[in-house]
Every structure is written in structure tokens, then in C-alpha cells.
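A.B. asks: build the 3D model from these lines:
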Amino acid sequence: MSGRGWRKGSAARLTLLFTLLYGGFGALSPFLPPLLQARGLPPETIGAVIGAGVVARMAVAPILGHAADARRAVCRALAGACACSAVAAALYAAPLAGTALVALALAQAAAQAPTAPFADASAVSAAARENFSYGHIRGLGSAAFILGSLAGGALAARFGATAPALAQAALLAAAALAALYAPEPAARAPAEQGTMRWTELFALGDFRVVVGIAALALGSHALHDGFAMIYWTQAGASPFVASVLWSESVAAEVLVFMAIGPALLRRFGERGAFALAIGAAVLRWSVMASTAAPSAMALVEPLHGLSFALLHLTAMGVIGRAVPAASAALAQSLYGALGVGAATAALSLVSGVLFGRYGGAAFWAMAAMAGLALPLVFALSQPDGRRVRGGESDR
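C.D. replies: So this is what the prediction gives:
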């Protein structure tokens, strides 16, 4: 196959994978708590199950990442994880309750743990190697999540709380097949290139910097993600207006992933893009700390495209150039578990206390936290030679 045909084929296969994977996530994720509630679990147990699921994903993903890297079987492991998660989703159709239902939810959380990091490992490595845009693929994944959520809601309204789980099962089963045809991250790495341990990854300065930036800047989103809807409705916004504001942020995320983000990375480079994303987060949380007026929220919610999507694109680019392809799955798993997962989980707990005590003024704390990420930007090395930006390579 020619180089051009190979690039097109890799991008197309990854687009299919991300569409199915994130469509599956969207089909059930918003509707899992209502499903658990319909099966008799009280709110306290549902919260504990969701929290334990986050811990399970944080623990499982790095272990599987190292094993998949060592065997150069990241995409096969991704296929297996999707298949196991699909089976677990289908089992929600069984009349499970109590302990059995909790065990199923935790088993599915563990099965899903490596899916997003392994998909990113495949896509970022292929984009850097073959000169196509990771952002376009990830943006289509975000769009698929939206469509999956809409479909899951329609199915739940028509057929009951179990229907979104069956939709997810079908989509993840298809994603398992698509993963078998995705490009292996280390497909062209030298045979003698070994995999790195997590201690060796954290010895890489740029990897440490990216994890730190993500923990602070992406972690600062925890208050918004958990309490923005409550904040807006308490301030008098109708549920419809609140949903429109939330939709603005998701639409901006897709736009930045697919179009604006790659252009900003080319224009400003990694340091500049990180600084822009962090600045957008500080501005966003500062405005939310000052007012919940819908007109102001309508202006700042699109900043999600910069504060999340641009930061994620830049982080993927740095990881793509700083980490050898033979260790891509472990790097993505550690980034997701520590840079995003652990920080978000911890800050979600803190956010509840802050919002309960200070209300919207708690967003000042999030603005300060995001601002702490800015000095880390200057610790990032400037790439030389082949520059990898947001999953794209300048050759």
C-alpha cells in the first residue's frame, strides 16, 4: 500500500473506532445512575459505586498499559477491553440487584479503564507518524458522544432504563472489531526498543510537566462539571437555558478539536497553546465566580473549547513526541489516571464542600488552581527536529 493510501486508511479506521467508542460512552454514561436507581440502589450507594469505578479505572489502566506495551498488542488489548465492556453492558438486561448489580458496575468500570487511553495511544502515534490530524478524529469522537447521549435518552424514554445499556453494548462490540484494525502504536518502532516503567516515564521532564498541567488545569473543571447546572438553575436559569449553555461548551469542544485547535498549535506552538488554554480557564472560572447571569455564561461557556480541548490536544502532541511509541499505552494510561482521573476525583470531593459553603464564589479557587499551571508551561522543552503538535507532524 502506498504511503498516502496507508495514511488515509489509518485515519479512516481510527475515525470509525473513535465514533463507535465515544458513541458507546455517550449512550450509557449519563443514564447509568438512573438505571442503578431503577434497580433499587439508593443515592448514597450510587455515588459510592461511581467513585469506586473511578478508582478502579485509575488502578487498572496503567497495569494493562504496561502489559500491552510490552507485548506490542495495544490494539488487541483495546479490542478485548471493548468486548468485555460490551458484555458487561449487555448484562444490565439481566434482573440483577443489590450486590450483584454493584459488582457488575465495578466490573464494567474496570473493563472500560484502558479503552480511551489505548485509543489515544493508537491515534496520537499514528497521527505523528503518518502526518494527519489527531484533533479531527478526537473531535468526531466528541460529536459521537453527543449523538450517543441523545440516542440513549430517546431509547430510555421509549423502552426504559435498560435500553441505553443495550445500545452501548452494541456500539462497544462494534468498536472491538474496529480496534482490531487500528494501527499499533509501536508498529514501526525498532524491535530492540523496550518498554518503559512508570518511574522511567516520570523521569522524562516533558511528561512530568504535561501531567502536572493537566492535574491543575483540567482538574479545575471539577467544580463546573459537578455543580454548574445547579449554580445556573439556583440563579434563575430555566432547565432549557442551562442545557443550551452546556451544549455551547460541547459544541466549542468539537470545533476546537476539529478546526481551531490544530491551527492555534501551528501558530503558537506547544507553550503558547498551553498558556492560551490555561488563560481561558482562569478567565472562565473568574467570570463564573462573579456572576451566573445567562448572558455572561453564554459568552464564557465556549471557552471550554480552549480550556479543555486545546489543552488536551497540546498534551497529546507533547506525549507523542516525548514518549517512545513502545510505551505509548502506559504513558496515556498514566496521564489519564494521574493527570486527569486522580486530580478530578479529589477535586470533585473538594468542590462539593466549597460549593456548599461559598456557592459560586468557589470558582475563584478553581481560577487560582488553573493559574498555578502557568509556570509549568515554561518548564516544557521546545521541540526540535520534527515538531509534533496536537497529533500533527511538521515534516
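
A.B. asks: can we go C-alpha only for contacts and neighbour counts from here?
C.D. replies: OK.

A.B. asks: for A329, see how far away the residue positioned nearest the centre of the chain is.
C.D. replies: Centroid check for the chain by C-alpha atoms, centre = their mean gives A116 as the closest residue, at 6.9 Å. Distance, A116 to A329, using C-alpha to C-alpha, to the nearest Å: 10 Å.

A.B. asks: hang on, isn't Q37 packed against I46?
C.D. replies: Yes: the pair Q37 and I46 qualifies as a contact (C-alpha atoms under 8 Å) at a distance of 7.4 Å.

A.B. asks: for stretch 116-123, the distance to its chain's centre please.
C.D. replies: Relative to the chain's own centre, stretch 116-123 is displaced by 10 Å; criterion: C-alpha atoms, centre = their mean, to the nearest Å.

A.B. asks: here is a second sequence; please produce its structure as well for comparison:
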Amino acid sequence: MNRLSAWTPEQRLTLYFMMMYGSIGLTGPFFSPWLHHLGVSAQMTGLIVALPSAAMVVAAVYLGSISDRLSDWRVAIIAFDWVILVLFCWIVFRHDVIDIIVVWTLTGLLIAVKIPILDGATLSLTRKRGSQYSRIRALGSVGFVIALLTGGFVFNVAGLDWFVPALVVGALVRAICSSMLPRFREPSSDTTMQISEKLAAPADNLGAPAGNLAMSTNSLTAPSLQGGLKHKGFIMVIAGSALISGSHAFFSAFAMLHWIESGISTLVSSLLWCFAVVMEIALMWCFTDVAKRLSSRHCMLAAGAMGIVRWSLSTTDQPVPVLFLLQGLHALTFGLLFIATVTFIARRVDDSMAARAQSLFATFSTAALAIAVLISGTLYKYAGVQGYWLMTGMCVFGIVLIMASYTTRLDDDFPM
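C.D. replies: Below you'll find the model as predicted:
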């Protein structure tokens, strides 16, 4: 405990991010193969995978608002993780289809709700301490890659009968690490109130101090603390980003399957997937340098433009070297988009609404993803990779919405 007390809040957060995303990487990509191993049909597998997203659309903002009312966000995160562990233990003893549906829906909902709460809490803490959220998040992706490769090796050697033990072990480690999280806020602190006022200042540049930007935008209309979540321009930006984020649906659902069906080995297909995450990590690690040149909305527009390039080129079969290049664009289409969006939100709300605001974006993006996944199944069956044209269209509409936000007098971009 003495050693733990010597850890900085950033070090504790980094440990938790790595364990959280590591536990997801260890089992998440292998969930569908495990269901196939149990003899579950493809149609039922699709339903089971979609249910957590549907549940999140209904409950995420509500649960996020409850978390905002707690004395500290870590209370919600710890509670969610221990409940998830208990639910996973259920599958150790019973894994009929109905048991899997109930457990996967509830745990998927809690994980999906917890992530934006954690993002909002971490952004709040790093802003107060002058540290970098993007690097903590990048190391979370490192944990995902390491666990993904470890899981692939274990299941290849020992078989998918070890999926449930891996699920429980990952959840246990994550729950233990959640108890080590730092406090994110002190409700009665005058300092916190002062910082909240600074966070509320309009600031579209990701790397600039909020106070300086507030001085530069006095003549502009920006969302207030209480009205920010309903500001027309704010909603346009969040919806546009959600469409670009949702454009990954066809890729997430069918890219691996298509590569293997095209004759690419499972090993190379796994390396293609990992390469995308590695590029995402590199972008997040260097994000501060990017933020000095581009505002948050500029970053989102760049991500959307690269999405158009990535998905339009994916509508035809490409040689493996080109696929690696296209996978490299994941750093922009997902990594840059995600960091820009959560930072855009954090600059416009105070601590009292942080989890709710991040949950709003998570709800929008999950809804876009869920709808796109449902459509993608039919598209892949009848049109193959031509289904990527729908993803291209989502990026186009996302860009249009973000650009339209400039007409609402939501504060302009001020690169640092």
C-alpha cells in the first residue's frame, strides 16, 4: 500500500487503462468464435453482439447522469467492475444461450457506459494537473494489443474452452485495479470550482489553455454550462462525429472475415488488425503536437476526409501491402476522431455534467454503429465489400454536419 501511495494519479490511471482495455482485448475479439465453438448460429450471434449496443442507447446518458451526482466518479467505475465480475462468474456455471444473452447484454452495457464516465473523469483530472489524457489512453491501447496477441496464442494452443476462465481472470484483474484509481474530484473544494469555471470557457483548440481562448472569443456565442448539451452547434458536432465513428461498422463486423475468405492467412489478418491499433497508439501519443496546429473540429473534419479515402479504396480487393496502408489510416479515422471529440466535449462542460456529456457522444456513436451493423449484414451478404460505400456516405454526412456547426456561432477554431 505504501508503494501504491507513492504512485501519481496518472500512473494509477495508466495501470487501470491498460488492464481495462487489456481485459477487452483478451476476450472481446474471440467472443464470436467462442459462440461458434458452442454451436450458436450466426443469426443468434449477431443478435447477442447487438444487444449491448441497443441497451446502451437507452440507458447510457441516464447512468452517466447518476454517476455525475456521486461524490466521485471512481465510485461508479469500481461498482460497475465488481458487478461485471459477478456476472461473468455466472457463465462459469451456466452458459446456455439464454444465460449468455443476459450476461453479455448486462456486462456489455456496464462496460459501454463506464468507458465515457472514465474518459470524462480522466480528462477532468489531467486538465487540472496539466498532464496528457491522450498518452494515458494510448497506453490503454497498448494493453489491448498485448492482450489480443496473448489471447490469440493461448486460444490457438489450448482451445476456446479457456475463453470463460480468461473472461473471469480479466474481469478480476480489472476490478482490483479499479480500487487503485485516484480520486477525481473534491466536491467541496474551492479550487475545483475555479477549475470548473475555466473548463466551461469556450475553447475549440485542443492544446490551448481555456482561459486564453475565452479572452479571444468574447464576441462569440458558446454553450453555457447548463445549456451546452442542448446547443444546436454542439449537437451537430457530436452527431457528425458519431456518424464518422459509426462508419467503422462494416469494417469491424466483416473485415477479418473477408480477408480470410480472400485467402489471407489468419496470422496476417490478425497482424493487419493489430497494425491499425498500433497506428492509433502512435497518433494518441503525439496528439499534443497535432493539437498545436489544428482545432478539435478541424481534427474531426480531417478524420472524416480520411474515412472517405479509406472506405472508398476498401470497396475493391487490395493487395496486402495496400491493406496495411489503409489500416494505417485507422490512426486518423478513429484515433484522431475519438481524442478530438472527447476533448471538444470536455472543454464545454464542467465536472457536474462531464460523465453525462461523454455518455451523450457514446450514445450517438453507438446508435450509429448499431444501425450500420444491422444494415452491413445484409450488404455484405448481397454486395460484399461494395458495402463500404455506405460507410463512405456516413463520413460525407458527418463532415457536412460538423461544417454546418460553424453557422450556429459555436465558438470558432483558434489553433494555438
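
A.B. asks: fetch the TM-score of the aligned pair.
C.D. replies: Here the TM-score for the pair of chains, by TM-score structural alignment, normalised by the length of the first structure, is 0.85; 375 aligned residues with a C-alpha RMSD of 2.9 Å.

A.B. asks: so Q37 and I46 of the first structure - more neighbours on which side?
C.D. replies: Just comparing Q37 of the first structure and I46: by other C-alpha atoms under 10 Å the higher neighbour count belongs to I46, 20 against 14.

A.B. asks: in the strand or helix carrying that one, what's buried?
C.D. replies: Assessed by DSSP states H and E, I46 of the first structure sits inside helix 43-71. Across helix 43-71 of the first structure, burial judged by 16 or more other C-alpha atoms under 10 Å covers 46, 49-50, 52-70.

A.B. asks: can you spell out which helices and strands pack onto that helix?
C.D. replies: With contacts taken as 3 or more C-alpha pairs under 8 Å, 6 or more residues apart in numbering; DSSP states H and E, helix 43-71 of the first structure sits against helix 32-38, helix 74-91, helix 98-112, helix 328-334.

A.B. asks: 10 Å instead?
C.D. replies: helix 32-38, helix 74-91, helix 98-112, helix 115-130, helix 198-202, helix 328-334, helix 343-358 (3 or more C-alpha pairs under 10 Å, 6 or more residues apart in numbering; DSSP states H and E).

A.B. asks: mean per-residue distance, that helix versus the second structure.
C.D. replies: Helix 43-71 of the first structure: mean distance to aligned residues in the second structure after superposition is 2.0 Å, counting by mean C-alpha distance after the TM-score superposition for the first structure.

A.B. asks: the inter-axis angle of that helix versus helix 98-112?
C.D. replies: Compare the direction of helix 43-71 of the first structure with that of helix 98-112 by axes from the mean of the first three to the mean of the last three C-alpha atoms, to 10 degrees and you get 30 degrees.

A.B. asks: hang on, the earlier thing: now do the shared contacts for A116 and A329 of the first structure.
C.D. replies: A61 (C-alpha atoms under 10 Å, 6 or more residues apart in numbering).

A.B. asks: next, the angle helix 115-130 makes with the host helix or strand of L14 of the first structure.
C.D. replies: Per DSSP H and E, L14 of the first structure falls inside helix 3-28. Angle between the axes of helix 3-28 of the first structure and helix 115-130 is 160 degrees (criterion: the same axes, to 10 degrees).

A.B. asks: can you name every helix or strand that helix 3-28 of the first structure contacts?
C.D. replies: Under the contact rule (3+ C-alpha pairs under 10 Å, 6+ apart), helix 3-28 of the first structure is packed against helix 74-91, helix 115-130, helix 134-159, helix 163-179.
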